[in-house]
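>>> Sequence plus predicted model, see below.
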Amino acid sequence: MKVLFLALAFPKIGQGGNLYTDLMEEFRDQGHEVFVVAPSSKENETGLIDEEGIKVLRVKTMSLLNVGAVKKGIANLLLPFHYKKAIKQHFKSEIIPDLIIMPTPPISLVQVAIWLKKKSNAKVYLILRDIFPQNAVDLGMMKKGGFLYRFFRQKERKLYEISDSIGCMSKGNIDYVKKYNPEIVISKLHLLPNWQKEISLNFENRSLLRMKYGFDNKFVIIFGGNIGLPQKLENILEVAKLYKENDNVLFFIVGQGTEKVKIEELSRRLNLNNVIIKDSLPREDYQNIISAADCGLISLSEKFTIPNIPSKSLSYFNAKIPVLAAIDTNTDYGFLIEDQIKAGVWAPSDEPLKIKEKIDFLKANPEICSAMGKNGYEYFVNEATPKHSYEKIMDYV
């Protein structure tokens, strides 16, 4: 088939990666002709570029990541216009797709999907990751019932309507979409868990890595990824305060995001010597650091009313370390981690004492931690690789 992927964040193939590059590489490896439309991260890298057998159309857009809510909103509104113009200019008649795949965010690309579907009669497969605009309401970025909310809510409903199949992260996701969108054709909805390529790690070097990063004699809790409003790492700093006099517990945070400077300043103000904050690292370097940690941290704002399933869990599973989840009570992620996969523990994100109890439990039970790490790894390799996701998508198209 000819597969067209409408992307928001799509690192250059061979120079980085995320779940979407992994998936498109799998489609390529399975013999499909893959086209991608994505924002350009550099001024001099626009236009149609062959990236290891995937034709990527890099489009000049306004900044979409690590910017304020207003700039991000304007950039998302303009995105479909930029994409349509670039597709007309560069693809011309070269591509009439059989399958259009698009993720959320953003939902504004629904207009591009409608336009392409009319031209090609292609099927549209929606990878539902963010449920927008409700997540923006939860985080106080948008008023429920206001003009912007009603505008984006209309686009969300239209996106569900034009999609032939919708892959949801969890059963909680499916139930939420059905509850608040009763008009949806239920047969469109099915389970599509997060996925990631397996990265080979040399676990024999773990002691050397711990020495290299100063992890010796410490219980290291690592967090990697976006540092933004959804993660609300202020909650984690409240937990770190409880360990201020205990130099055996270290919180190691790696990433970028709109809230990073704020978190760094708060950590300094609280004089938290047990918190280290680093910039983003190349994927394999980051995975090596994770393998040297004792557990992987998931942090979600307690304000969420929608069920989120963070994809960063898979990096922790890959490294065979247990997951510590500080999450809202509306997600089914805690059930997934603690009861279904048996790969970690969870506590409400706004209750630091309960999170501390979970950390103390993990610290005191290295054998249980090891078993959780193995359970997570087995789930990962058996159910959450790009090949598994590819097969699930193909079952519905």
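Right, received. Where do you want to start?
>>> Only C-alpha atoms from now on, for both contacts and neighbour counts.
Will do.
>>> Show me the helices in the stretch 51-200 of the chain, by range?
Taking DSSP state H, counting those that start in this stretch, the helices of the stretch 51-200 of the chain run over residues 69-90, 110-120, 134-138, 147-162, 171-180.
>>> Next: the stretch 201-350 of the chain.
Counting by DSSP H, counting those that start in this stretch, the helices of the stretch 201-350 of the chain are 206-212, 234-242, 260-269, 283-291, 313-318, 333-335.
>>> what about versus this one:
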Amino acid sequence: MRLALIADTFPPLRTSGAVQLRDLSREFVRQRHLVTVILPSADLAEPWSLEDMEGVQVLRLKAPKTKDIDYVRRTIGEFLMPFAMLRQLRKSPLADVKWDGVLWYAPSIFHGPLASALKKASSCKGYLIIRDIFPEWAVDMGLMGRGVPYRFFAAVARYQYSVADVIGVQAPGNLAYFDRWTKGPGRRLEVLQNWLADAPHAGCSVSLAATPLAGRKVLVYAGNMGVAQGMGILLDLAERLRARRDVGFLFVGRGSDAKRLAADAQARCLDNVVFRDEIHPDEIPGLYAQCHVGLVALDPRHKTHNIPGKFLTYMRSGLPVLANINAGNDLAGMIRQEEVGRVSEDGSVNTLLRMAEELLDGVDADLERRNRCRDLFKRLFSVETAVQQIVSALGGEGKTGQ
């Protein structure tokens, strides 16, 4: 199939979404499909830029800036983004390409107009990959009320849903949210698990042997540190475990809360905590090879279901998890059923402390746990399965682009 993949994140960005889309596009190519990733770029001097990345065609289109700016300017930029991209696309060598399928990745919720235009021009199906349900999660978090801004974002999101023929959500618990959407003719709703490609151990620029955590059992958090994660409880846990000289905490990444968390740890004099800046995704296996437990945190105010990309990276590396997440999240049942760690849903540091000690004290004894983690990754989160599922939904079984 010849596929257009619309997104607003891709390498050289290092976000979990960028890594996911890199792995997905590579796998499309491996399975002999032709894929073009279509991205906005505020840095281009020309209307468009076309490059080849390991067989993946990457088309960057000049569009307003949407990253690292205030919320008002970001909203305006994202609203204008698909229209700017469509205008620049018409100037590019791919203006007249006919696609066999269009897929797009949310976030952002603003890709609907571009996806609609490509679908109509090619008379093909569209697959919307939803990794978070915005603006609902922002309301849950108390970041937004149900006033005018909410109604605006909700209308944009509904339009995006209306463009899709197939929607893939990341957890069964999110299916109910789209009950009304499924009543439209020809619509299909399904669970599309998060995915990640297998990765070799390629070394890591972070060496724990050169830190105060040398020789300790290390609980690691690698990824975004923002308001949606609710990571304060992890520092509370580190404070409770400060007396255990055999235990340490490593936080690697960036985000809106990263500097605040590091300053908080310093203010508490937590000598069992180390912060490091974001590293290249290819270094993650080398980082985890030095660690013992992976940390997952989601703010308890969330009401939607989320299986974070970092959970997949832990499973891929055979790291059991210690998770503090919102009550009822599908991830809790998965962790318990698959016996790949401990999970707290009550937001209590006392519960998390008990579970952390159980996990740490048994981390060397339960040698099969690492195998269970890896088996779960291969069974549910392989990128091969994700590509096959998307191609099937778009009606392309057995059809390649070669």
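That came in fine, so what should we check first? Predicted, not measured: the structure shown is a model, and the values here were computed from it.
>>> and among the helices of the stretch 201-350 of the first structure, the most buried is which?
Highest mean neighbour count of these: helix 313-318, a mean of 26 (counted as mean count of other C-alpha atoms under 10 Å).
>>> And the contacts of it?
194-196, 198-199, 287, 290-291, 295-296, 298, 322-323, 343, 373-374, 376-377, 379-380, 384 (C-alpha atoms under 8 Å, 6 or more residues apart in numbering).
>>> one more time with 7 Å
Residues outside helix 313-318 of the first structure that contact it (C-alpha atoms under 7 Å, 6 or more residues apart in numbering) are Gln196, Glu198, Ile199, Gln287, Ile290, Gly296, Val323, Gly373, Gly376, Tyr377, Phe380.
>>> Quick one: map the last one onto the second structure.
Yep, that's Phe380 of the first structure we're talking about. Here Phe380 of the first structure is matched to Phe377 in the second structure, going by TM-score structural alignment.
>>> How about the contacts made by its match?
Phe377 of the second structure sits next to Leu312, Met315, Arg316 when contact means C-alpha under 7 Å, 6+ apart.
>>> Tabulate those in TSV, adding columns for distance to Leu5 of the second structure.
Putting these into TSV (distance: C-alpha to C-alpha, whole Å) gives the following:
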residue	distance to Leu5 of the second structure
Leu312	22
Met315	27
Arg316	25
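>>> Select, out of the helices of the stretch 51-200 of the first structure, the one closest to Ser280 of the first structure.
helix 69-90 (20.8 Å; C-alpha to C-alpha).
>>> Contacts for that closest one, please.
By C-alpha under 7 Å, 6+ apart, helix 69-90 of the first structure touches Leu48, Val59, Thr61, Met62, Ser63, Leu64, Pro106, Ser108, Leu109, Gln111, Val112.
>>> can you rerun that using 8 Å?
Here helix 69-90 of the first structure has contacts from 37, 47-48, 57, 59-65, 106, 108-109, 111-112, 141, using C-alpha under 8 Å, 6+ apart.
>>> Please apply the same query to stretch 356-371 of the first structure.
Counting by C-alpha under 8 Å, 6+ apart, Phe219, Val239, Leu242, Lys320, Ile321, Pro322, Leu324, Ala343, Gly344, Val345, Trp346, Ala347 sit against stretch 356-371 of the first structure.
>>> try 10 Å
218-221, 236, 238-240, 242-243, 248-249, 294-295, 320-326, 342-347, 352-355, 372-377 (C-alpha atoms under 10 Å, 6 or more residues apart in numbering).
>>> buried stuff in that stretch?
Lys356, Lys358, Ile359, Leu362, Lys363, Ile368, Cys369, Ser370, Ala371 (16 or more other C-alpha atoms under 10 Å).
>>> In the helix or strand encompassing the match of Phe380 of the first structure, which residues are buried?
Element membership of Phe377 of the second structure [criterion: DSSP states H and E] is helix 368-380. If you call a residue buried by 16+ other C-alpha under 10 Å, then helix 368-380 of the second structure has these buried ones: Arg369, Arg370, Asn371, Arg372, Cys373, Arg374, Asp375, Leu376, Phe377, Lys378.
>>> average distance between that helix and the first structure?
In the superposition with the first structure, the average deviation recorded for helix 368-380 of the second structure is 1.7 Å (mean C-alpha distance after the TM-score superposition for the first structure).
>>> Quick check: which of the helices of the stretch 201-350 of the first structure is nearest to Lys392 of the first structure?
Nearest of the helices of the stretch 201-350 of the first structure (C-alpha to C-alpha): helix 313-318, 17.8 Å.
>>> so the closest one matches what in the second structure?
Against the second structure, helix 313-318 of the first structure falls on residues 311-316 (TM-score structural alignment).
>>> Likewise for stretch 227-240 of the first structure?
Going by TM-score structural alignment: stretch 227-240 of the first structure matches residues 225-238.
>>> So what would you say the end-to-end distance of stretch 84-101 of the first structure is?
End-to-end distance of stretch 84-101 of the first structure: 16 Å, with C-alpha to C-alpha, to the nearest Å as the criterion.
>>> just stretch 165-184 of the first structure next, same as before
Stretch 165-184 of the first structure end-to-end distance (C-alpha to C-alpha) = 11 Å.
>>> Buried residues, it. List them.
Applying 16+ other C-alpha under 10 Å to stretch 165-184 of the first structure flags Ser165, Ile166, Gly167, Cys168, Met169, Ser170, Lys171, Gly172, Asn173, Ile174, Val177 as buried.
>>> mind checking the SS state of the residue nearest to Phe10 of the second structure when sequence neighbours are not counted?
For Phe10 of the second structure, ignoring the flanking residues on the chain, the nearest one in space by C-alpha to C-alpha, 6 or more residues apart in numbering is Ala18 at 4.0 Å. When classified by DSSP: H, G, I helix; E, B strand; the rest coil, Ala18 of the second structure comes out as helix.
>>> returning to that earlier point: quick one: which of the buried residues of stretch 165-184 of the first structure is nearest to Ile277 of the first structure?
Using C-alpha to C-alpha, those come closest to Ile277 of the first structure at Met169, 29.0 Å.
>>> Under the alignment, what does that closest one map to in the second structure?
Checking TM-score structural alignment: Met169 of the first structure goes with Gln170.
>>> can you pull the contacts of its match?
Shown in contact with Gln170 of the second structure (C-alpha under 10 Å, 6+ apart): 129-132, 190-195, 305-308, 330.
>>> Also Lys188 of the first structure?
Lys188 of the first structure touches Tyr125, Leu126, Tyr160, Glu161, Ser163, Asp164, Ser165, Ile166, Gly167, Tyr396, counting by C-alpha under 10 Å, 6+ apart.
>>> which part of the first structure lines up with stretch 122-132 of the second structure?
Using TM-score structural alignment, stretch 122-132 of the second structure pairs with 120-130 in the first structure.
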